[in-house]
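Asker: how does the following fold in three dimensions:
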Amino acid sequence: MLSENKLWYQNSRMEETKALLLQARQEGFRSIRLNLFPAAVAEGGVDAIDAWYQSLRVLVTYGNSVGLHMIIDLHESNRCGVDASECRRLTTDFWSRTAGMFSDTRFDVSYELLNEPKGEMVSQWGALYPQLIKLVRSKDRHHSIIVGGKGYSTIWDLPPADPDQERIIYTFHYYNPMSFTHQGADWLKAHPSLAERRNIGWGSYADRTRLAIDFRSVDGWRSRNDAPLFLGEFGVFKRAPAEDRVVWLSSVARMSEERGITWCLFDYEGGFGVEGLLPAIQKGARRQP
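Answerer: A predicted model of the protein is given here:
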C-alpha cells in the first residue's frame, strides 16, 4: 500500500513516487493499493482537481508499465464518517470520474469503493455501496470492485456477498491484537494507552491460537458466501520488536494464503512500512507449522 503524499500530483514529486513504485516491484510486490484523498485537493478549485486526476492517470499508467496491479482506494473514511450526505456526494463524484477514466481494458486496476466506512456511514453503508457498484458498472463493466464492511472493515464486519454481482471482491482488515500491532502509536487519540506501550512481543502458542480462532470467522463467511476475499490491510507499527513484526506478518500471510486469499500489507514506506521485508515475510509464511 502506498499512502498518497499530498504533493505527488505535483510534477516535482511525481518522479519520487514513480521511484517508490519501481522499488516495490523490484522487491517482489505485484500490486499497490493507492490511498487517495481527493476532497482536500478539490477545495483548491477545478484546475487543482483536474491536475490531480491527470496525475493519477500518469501514476496508474506507470505502475502498470512496471508490472503492478493498481488498486484505486478512496480513503476518505474520516470525512465520510462526519457527514453522510457529503460522503454520498464525494463518493459519487469520485467514482463517476475515476471509473470512466480507467474503463479501458488496457489498465490493470481494481476499484475499492471506500476505506473503512466509519461514523455516520456505519448505518448507511449497506444502502450506499450497492448504489456505488451500480454507478461504477455504468462506466466500467470490466474491472473488479472491492467492497469492505462497515466500521473498521474487520473480519466480523464483512457484508454478505451478492450472488447476482460479478467481479466483486470482498475485503477485510486485520490488526489483532492492537496492543502489539499499534504499540507506540501516539497518533491514535481514541486509544491513548497504546502510545505508551513498548517491547510487547508476539508469537507464543496463545498468540497463534488466537490468530487461528479469528480466521475461523473467515472460514464461516466463506461457507456462507461464494465470493473472493481480499485481506486489504494488515500491518505492525515500526515501534514493535523487529523480529516479532516479521513473525506476525508472516503468520497472518500464511493464514490468508492457506485459504487462497490475496493480501496487501499496510503500508510500504510509512509508519507501518515494510520496505525490504517482503522476502522475510514470504519465507516465514512458508516455514510456519
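
Asker: when you work out contacts or count neighbours from here on, use the C-alpha atoms and nothing else.
Answerer: OK.

Asker: what helix or strand does the residue nearest to the spatial centre of the chain sit in?
Answerer: Centroid check for the chain by C-alpha atoms, centre = their mean gives residue 232 as the closest residue, at 4.3 Å. Assigning secondary structure by DSSP states H and E places residue 232 in strand 229-234.

Asker: how far does the helix or strand that comes right after that strand sit from its chain's centre?
Answerer: Downstream of strand 229-234, the next assigned helix or strand under DSSP H and E is helix 242-258. Centroid separation for helix 242-258 versus its chain: 17 Å, with C-alpha atoms, centre = their mean, to the nearest Å.

Asker: other SSEs contacting the helix or strand following helix 242-258?
Answerer: Next in sequence after helix 242-258, counting helices and strands by DSSP H and E, comes strand 262-263. For strand 262-263, the packing partners by 3 or more C-alpha pairs under 8 Å, 6 or more residues apart in numbering; DSSP states H and E come out as strand 229-234, helix 242-258.

Asker: quick one, helices of the chain?
Answerer: 11-27, 38-42, 46-65, 77-82, 84-101, 125-139, 178-181, 205-224, 242-258, 278-287 (DSSP state H).

Asker: residue 230: neighbouring residues, count only.
Answerer: Neighbours of residue 230 under the rule other C-alpha atoms under 10 Å: 19.

Asker: identify the residues contacting it.
Answerer: Contact analysis of residue 230 by C-alpha atoms under 8 Å, 6 or more residues apart in numbering lists 169, 170, 171, 172, 261, 262, 263, 264.

Asker: this one next, for a side-by-side:
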Amino acid sequence: MRLTILLVMALTIQSLLFAQIPNNGINLTGMERTWDKPSFHSKAIISQLKELQRFGYTSVRLPLAVDYLLHTDQRFLRELRKVVRYTESQDLILILAYFDHQLAEDQLDLKVLKLQENWIAILKSLDGNLSNIYLELVNEPQLSPNTWHSVVPDLVESIRKVSPNIPLILGATNFNSLFELSRMKPWDLDRIIYTFHYYEPFLYTHQGTAWTGPQNSTKGIPYPFAAEAMPVLSPQARGTAGEINYRDYALTGNRIAMEDKIGQISQWAKQHQVVLWCTEFGVTVNSDPKSRQNYLLDLNQVLQNHGIPGFIWEWEGNFGVKELNLPLR
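Answerer: I've put the predicted structure just below:
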C-alpha cells in the first residue's frame, strides 16, 4: 500500500511539472528536408498551423534542420520568433525537434559542441517566449547506447544555463527505439520527457518506400492481417528481413501486438516514474486508405489507454494524413 501511495505521489508531481499535457498531435514537416533546401517563412508556417487548428489539433511537433537553417537562412531566427509568438497566443503546444544533428562516434565532441551552440542560439533568440515550447534535443540519435547516455547530461546542462525550466524531450538510440528505451536507465535529470517512435510492424508501415530498400518492396499489405488479402511476397524481398517479417505478419499485424509493445514501454515509464510521449507514429500513403485508418485508430486508442500523448507523422508528405480526416484528437 505504501509503495502504491508513493507511486501516485510521484506521478502527481510529474503531472504538475508538465501541466500542459498535449492531446494527440501532429508533425508539421518540410523544414527538416535539407535535400529540398527549405527556407523558413513564418507566414507559410502560421498558415499551416491555422489549418491544423481547424482540424482540431492543439499540439504540433515541428521538425527542423536546425544547423542547415541557421547557416543558410539569415531570417530563420526572426521568422521562428514569429511562429513561437503565434503558438503562444493560441495556446498551441509546440515541440521544436532537431533533425540534422549529425551526431556520430567520430568527432563526437565537436558535433556535440555544435549541437549545444545551435540550441543556445535559438533559445537566446526566443528570449523567454517559451511558455508553450518543448525542445526535442536530438531526433533519432545514432550513437551507441553507452555513448548517448554519457553525452546527455552535459548537453542538458548547457541548455539549462540558458533556459533553466524549459521541458526537454529525449529518446533512446536506434531511431528512438522503444526497445532500446525499455533497456535504458533514465537520466538523473529533471523536467525530462522520454520519447519513442512507433512504426511497428515495419513491413506494413513502410511498405513500398524506396529509401528503406528491398525488404519493404512488398506492397498491398493490409491492416489488420487478413490471410485472404495478403499479397505475394515481392521477389526483391526474398533473403532480406522483409521475408521474415512477411512470414510473421499474422502475429504482428494486429492490435494485440501493438498493446504488447506499447504496454512494455508504458510499464517502464511507470516503474521509473517518468513522463512518456510518442513523438512519431504513422503509415506510408502506399498503404490503402482503409488499412491506414484501421492502423492509426488502433494505435491511437492503445496510446490513449496508456495515457501516452502521440504525434502523427505527418500532415502532408509520404505519410500524410490530411486527406484521411481521422478523429484522433
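
Asker: got a TM-score for the two of them?
Answerer: Put the two chains on top of each other and the TM-score (TM-score structural alignment, normalised by the length of structure 1) is 0.84; 269 aligned residues with a C-alpha RMSD of 2.2 Å.

Asker: how far out from the middle of the chain is the strand holding residue 232 of structure 1?
Answerer: On C-alpha atoms, centre = their mean, the centre of strand 229-234 of structure 1 falls 7 Å from that of its chain.

Asker: so that strand aligns onto which residues of structure 2?
Answerer: Mapping strand 229-234 of structure 1 onto structure 2 (TM-score structural alignment) gives residues 276-281.

Asker: what's the mean deviation for the matching stretch versus structure 1?
Answerer: Superposed on structure 1, stretch 276-281 of structure 2 shows a mean distance to its aligned partners of 0.5 Å (mean C-alpha distance after the TM-score superposition for structure 1).

Asker: follow-up on the earlier one: what about the closest residue in space to the residue nearest to the centre of structure 1 that isn't next to it in sequence, distance to residue 170 of structure 1?
Answerer: In space, and not counting its chain neighbours, residue 232 of structure 1 is closest to residue 264: 5.1 Å by C-alpha to C-alpha, 6 or more residues apart in numbering. Shown here: residue 264 of structure 1 relative to residue 170 of structure 1, a distance of 13 Å by C-alpha to C-alpha, to the nearest Å.

Asker: who's in contact with the closest residue in space to residue 241 of structure 1 that isn't next to it in sequence?
Answerer: Of all residues not flanking residue 241 of structure 1 in the chain, residue 199 sits nearest, at 5.9 Å (C-alpha to C-alpha, 6+ apart). When contacts are counted by C-alpha under 8 Å, 6+ apart, residue 199 of structure 1 is found next to 239, 240, 241.

Asker: quick one, which of those are buried?
Answerer: 239, 240, 241 (16 or more other C-alpha atoms under 10 Å).

Asker: do I have it right that residue 180 of structure 1 meets residue 240?
Answerer: Yes: Residue 180 of structure 1 is within contact range of residue 240, at 6.8 Å (criterion: C-alpha atoms under 8 Å).

Asker: joint contacts of the two?
Answerer: 200, 201.

Asker: go ahead and confirm the residue nearest to the centre of structure 1 touches residue 261.
Answerer: No: counting by C-alpha under 8 Å, residue 232 of structure 1 sits too far from residue 261 to count as a contact (10.0 Å).

Asker: wait, residue 118 of structure 1 sits on residue 77?
Answerer: Yes: Residue 118 of structure 1 is in contact with residue 77 according to C-alpha under 8 Å; the separation is 6.2 Å.

Asker: give me the more crowded residue out of those two.
Answerer: Ranked by neighbour count (other C-alpha under 10 Å), residue 118 of structure 1 and residue 77 place residue 118 first, with 23 against 19.

Asker: give me the distance between the more buried one and residue 82 of structure 1.
Answerer: Here the criterion is C-alpha to C-alpha. By it, residue 118 of structure 1 lies 8 Å from residue 82 of structure 1.

Asker: same question, residue 66 of structure 1
Answerer: 38 Å.

Asker: residue 214 of structure 1 matches what in structure 2?
Answerer: Match for residue 214 of structure 1 (TM-score structural alignment): residue 261.

Asker: okay, now that match: neighbour count?
Answerer: 14.

Asker: give the buried residues for stretch 171-189 of structure 2.
Answerer: Quick answer for stretch 171-189 of structure 2 (16+ other C-alpha under 10 Å): 171-182, 184, 186.

Asker: that stretch: how far from the chain's middle?
Answerer: 13 Å.

Asker: contact partners for residue 63 of structure 1?
Answerer: Here residue 63 of structure 1 is in contact with 18, 21, 22, 69, 70 (C-alpha under 8 Å, 6+ apart).

Asker: give the equivalent position in structure 2 for the fourth one.
Answerer: Matched by TM-score structural alignment, residue 69 of structure 1 corresponds to residue 93 in structure 2.

Asker: is that match in contact with residue 59, as I believe?
Answerer: Yes: between residue 93 of structure 2 and residue 59 there is a contact at 4.6 Å, judged by C-alpha under 8 Å.

Asker: neighbour count: those two, which is higher?
Answerer: Neighbour comparison, residue 93 of structure 2 and residue 59: the larger count goes to residue 59, with 28 against 22 (by other C-alpha under 10 Å).

Asker: aligned to the more buried one, what sits in structure 1?
Answerer: Match for residue 59 of structure 2 (TM-score structural alignment): residue 31.

Asker: isn't its match up against residue 71?
Answerer: Yes: if you go by C-alpha under 8 Å, residue 31 of structure 1 and residue 71 touch, sitting 7.3 Å apart.

Asker: give the residues shared as contacts by these two.
Answerer: Contacts common to residue 31 of structure 1 and residue 71, judged by C-alpha under 8 Å, 6+ apart, are absent.
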